Structures are given as structure tokens and as C-alpha cells.
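[1] Quick one: sequence and predicted model below, then my questions.
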Amino acid sequence: MEDGAQLADREKYQKIVGKLIYLAHIRPDVSYAVGVVSQFMHQPQVHHMKAVWRIIIHLIGKVGHGVLLKNNGHLKTQIYTDAGWGCEKGDRKSTSGYFTLVGGNLVTWKSKKKNVVALSSAEAEFRRIAQGV
């Protein structure tokens, strides 16, 4: 939020972001960006709306992309995790995520800003690994 910035049309912003939230369930490539813009639903500013339009332009350029499930001949389970320590400029909270593959197919994913501030990058990583497992 910027002080004195011009406000966007809140109703239009909420409609578009609401549809993007629904779409993010099948498009993990935009789920983090949609999560960020959804934080400003109560009072969107013009630069927030510009970010929403950038997400839409990305989606238009990637029509036909999404989650693909195929038979890879195995059922090996893999979990990948990552965490960014103190990377949020506003409150210094960690952002982290994980995704799970079964048989080489993406089945779960999550990206979230943590509720607490981690004291180190190692702590942020271990918290995410524990949640991924």
C-alpha cells in the first residue's frame, strides 16, 4: 500500500481476483501471484490492478497449459520444499512453499506467507520441510 495512491475500482478488482483465485487451483504457476494481489481486496490501488492485468496477460500467453497427469510407469513420491527467509518487505515474514509429485505427476502444491517471523533461514526451511512431509 502506498500513501496517497490512486484507488482502483474495488468491485471490478474483487470480481477479477475472485476468478483468478478459482483458476489458481489448476494453474500453480500463478497461485503465488494471485495470493499476493488478493491481499489488497479491501482497498486496491491502481498499481495492484496493473499487477492483476499482468497475471491475465501471462495466462493469455499460456493458453492450454495446466496440470497434466500421465503414466510414467512408477508411483515414486517426491516432495520439494523451499522457503524465502524475511523476504516480504512490509513485515519481514518468510514466504515458503512445497509441491508433491506422485509417479512424476504434480498432485499437491502450496505457497504461503508464514504467520510468524523465522529467526533464521534454516528455521524457515525446517518449518517448510515439516509441513511438506
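    In hand now; what should we look at?
[2] For the rest of this, base every contact and every neighbour count on C-alpha atoms.
    OK.
[3] Tell me who's in contact with Gln14.
    Shown here is Gln14, whose contacts under the criterion C-alpha atoms under 8 Å, 6 or more residues apart in numbering are Met41.
[4] For the residue positioned nearest the centre of the chain, give its distance to Ile79.
    Central residue of the chain (C-alpha atoms, centre = their mean): Tyr32, 1.4 Å from the mean position. Distance, Tyr32 to Ile79, using C-alpha to C-alpha, to the nearest Å: 18 Å.
[5] Enumerate every residue touching the residue sitting furthest away from the middle of the chain.
    Among residues of the chain, the one most distant from the C-alpha centroid is Gly73; the distance is 30.2 Å, by C-alpha atoms, centre = their mean. By C-alpha under 8 Å, 6+ apart, the contact list for Gly73 reads Gly103.
[6] mind redoing it with 10 Å?
    103-104 (C-alpha atoms under 10 Å, 6 or more residues apart in numbering).
[7] Likewise for His25?
    31, 66-67, 108-109.
[8] Show me the strands in this protein, by range?
    Here the chain has its strands, by DSSP state E, at 77-84, 95-102, 105-113.
[9] Just say which of those strands is most tucked in.
    Most buried of the strands of the chain, by mean neighbour count (mean count of other C-alpha atoms under 10 Å): strand 95-102, with a mean of 19.
[10] one more structure, for comparison:
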Amino acid sequence: MGSLGLNLCQRKYALDILHESRFLSCKPASTPMITGQRLDKGDGVALSDPGSYRQLVGRLLYLTATRPEISYAVQQLSQFVDVLTSTHMSAAHHVLRYIKRAPRQGIFYPKGDHMQLNVFSDSDWVTCSTTRKSITGFCVFLGKAFVSWRSKKQATADLERPSTLFCDNKSAMAIAENHVFHEKTKHIEIDCHIVRDKVAQGLVKLLYIPSSSQIADGFTKALPTSQFALFVSKLGVQNLHTIQLRGVLEDETYKENKSVVK
């Protein structure tokens, strides 16, 4: 912990994963997943023993506690623990190559008393070709501190055409289609309209943000190198080794300048 904040990383744990997977000497990768890659059950050649893959995915899931930038890649990998193929294993190895690039990387929590809560949310529509489900991602900042995030497949499928729901209650249909509160809807619990209610109270603001500035974008898809680097920087994820090296250089510069003054 420094004077500017707290840096959390799992360096030893990351190195243990690389060592046990025999990837300590691998060539580093700049991103945890190949740009635009989308894994499927039928990709590659089926492998008979998924045990090592399951163990690796489990360890990577634990690593996301301080490495949120690999959340999307690990979420993708976790879908295939029962139908492992060579493509899935190759994708898992790519994550290991990314970890090798900076095992000291972790989340930085800056000091400060700014308590503004900001939330970013994004969805990649019908990403999964098998289930026709979308990937949803969100991240939450308390001031400048990155406090919560998630990358997950939606529980329901997005359909290309609307579903037909037959109902024999015209009042219920009118309420569903009419967003305006009136006398007939006073019995409905407020928690059914919680977001709308908080917006009306001014406690929540819904603001548009362009895709280029959407931080949660990295939790829904595999980004190219330049966009991924920007995504990581906005999360407050830093390489502790780089920070320590910068501090050493600054100390050396200070000592040199001090000796010159004498």
C-alpha cells in the first residue's frame, strides 16, 4: 500500500498457474483472447480428458478477483468444461500467454473521498450461435475505484421475432403496454418499477455513451489490441512491476539531483 492508494495483485498465484501448466517460458500475448474469436461446442477436435481443462478454468476464475480484464475470456472458457475440444484448450492457453505478459498486474484503488457511483453496462446481442443468447457485461466505479464487474451469458434468449403471449385479461394487457401510472395500477408493488422510480426521484441518471467510450465493452467481446489496452487502463488495472520500477527511477533521480545541489 502506497501513499496514493492500494494495489491488489495475485502474482504468486499467477506464476503458480503458469508453472503447473508449463507456460513459464511461453511467448506472451497482448490480449487474453484472439480479436473477434467466438467459441462454439463444435469447434476443433474433441478431447477425451477434460480434467486438466476444468482445473485450469477454475483457477482462472479465481484469478479474475484481481484481473477483471480476463473475465470475458474466462466466461467463454467456462462454458465448455463438459465438451472440451482442441480449440477450447488453445483458447485457454492463449489466456495463459496473456498472464505471462504481466503476472504482477492487479487492481489499483486510489485514495480519495469521492463517493460518486458510476455504472457502465453493455450487451453483445445473440453472441452464442448455439443457444442464441447474448453476453451481458457491467462494471461499477465508486469514485475512481473499480469495485464490481461481471461478464455473463443472459439467462434468456434474444429472439429475432417477437413472441406471442395470449392473455384473457385486458386490464393486464393495458398495464403492460402503458408506462403511465394511473388509478388501476396503484396496487402494483413499487419494486416492479424500481429503475423508473429511482430515475423519477433523481437518484439514478440514464445517460447515453458512445461505444468507443463504453468501458463495459471489454466484458462482452474480444477486443483488438489497441482497444483492449484502453479498456484495461480505464479499469484501473496496473502492472505493479512497472509502478515499482517507476518509483525506483524517481528515487534515483531525486538522489542524483540532491547530490548535485550539495
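    Received the coordinates, thanks. This one's a predicted model, so the numbers in the text were calculated from it and none came from an experiment.
[11] returning to that earlier point: check the gap between whatever residue of the second structure lines up with the residue nearest to the centre of the first structure and Ala14 of the second structure for me.
    Using TM-score structural alignment as the criterion, Tyr32 of the first structure maps onto Tyr72 of the second structure. Tyr72 of the second structure sits 18 Å away from Ala14 of the second structure, going by C-alpha to C-alpha.
[12] what's the answer for Lys152 of the second structure, then?
    23 Å.
[13] Can you report how many residues lie near Ile175 of the second structure?
    By other C-alpha atoms under 10 Å, 14 other residues sit near Ile175 of the second structure.
[14] Trace stretch 118-135 of the second structure over to the first structure and give me the residue numbers.
    Following TM-score structural alignment, the aligned partner range for stretch 118-135 of the second structure in the first structure is 78-95.
[15] Quick one: residues in contact with that stretch.
    So stretch 78-95 of the first structure is contacted by 1, 32, 96-106, 108-133 (C-alpha under 10 Å, 6+ apart).
[16] Please repeat the previous calculation with a cut-off of 6 Å.
    Contact partners of stretch 78-95 of the first structure, identified using C-alpha atoms under 6 Å, 6 or more residues apart in numbering, comprise 96-101, 112-114, 117, 121, 125.
[17] Pick out the most distant pair among those residues.
    Leu101 and Val117 (28.6 Å; C-alpha to C-alpha).
[18] all helices of the stretch 101-250 of the second structure, in order?
    Taking DSSP state H, counting those that start in this stretch as the test, the helices found in the stretch 101-250 of the second structure are 170-177, 194-201, 225-235, 240-261.
[19] Figure out how far the first one is from the centre of its chain.
    Same thing as helix 170-177 of the second structure. 38 Å (C-alpha atoms, centre = their mean, to the nearest Å).
[20] returning to that earlier point: closest to Lys19 of the first structure out of the contacts of stretch 78-95 of the first structure?
    Scanning the contacts of stretch 78-95 of the first structure for proximity to Lys19 of the first structure, where the rule is C-alpha to C-alpha, the winner is Lys112, at 19.2 Å.
[21] and the closest one, what pairs with it in the second structure?
    So Lys112 of the first structure corresponds to Lys152, using TM-score structural alignment.
[22] Let me see the contact set for that match.
    Counted by C-alpha under 6 Å, 6+ apart, Lys152 of the second structure has contacts 135-136.
[23] go with 10 Å
    So, once contact is read as C-alpha under 10 Å, 6+ apart, Lys152 of the second structure ends up touching 71-72, 75-76, 123, 134-138, 219-220.
[24] now Val140 of the second structure
    117-121, 146-150, 215-216, 235.
[25] ok, and these in the first structure?
    Among these, the contacts conserved in the first structure (both residues aligned by TM-score structural alignment, their matches' C-alpha atoms under 10 Å) are 117-121, 146-150.
[26] closest to Ile194 of the second structure among these?
    Distances from Ile194 of the second structure to these, taken by C-alpha to C-alpha, are shortest for Val119, at 16.2 Å.
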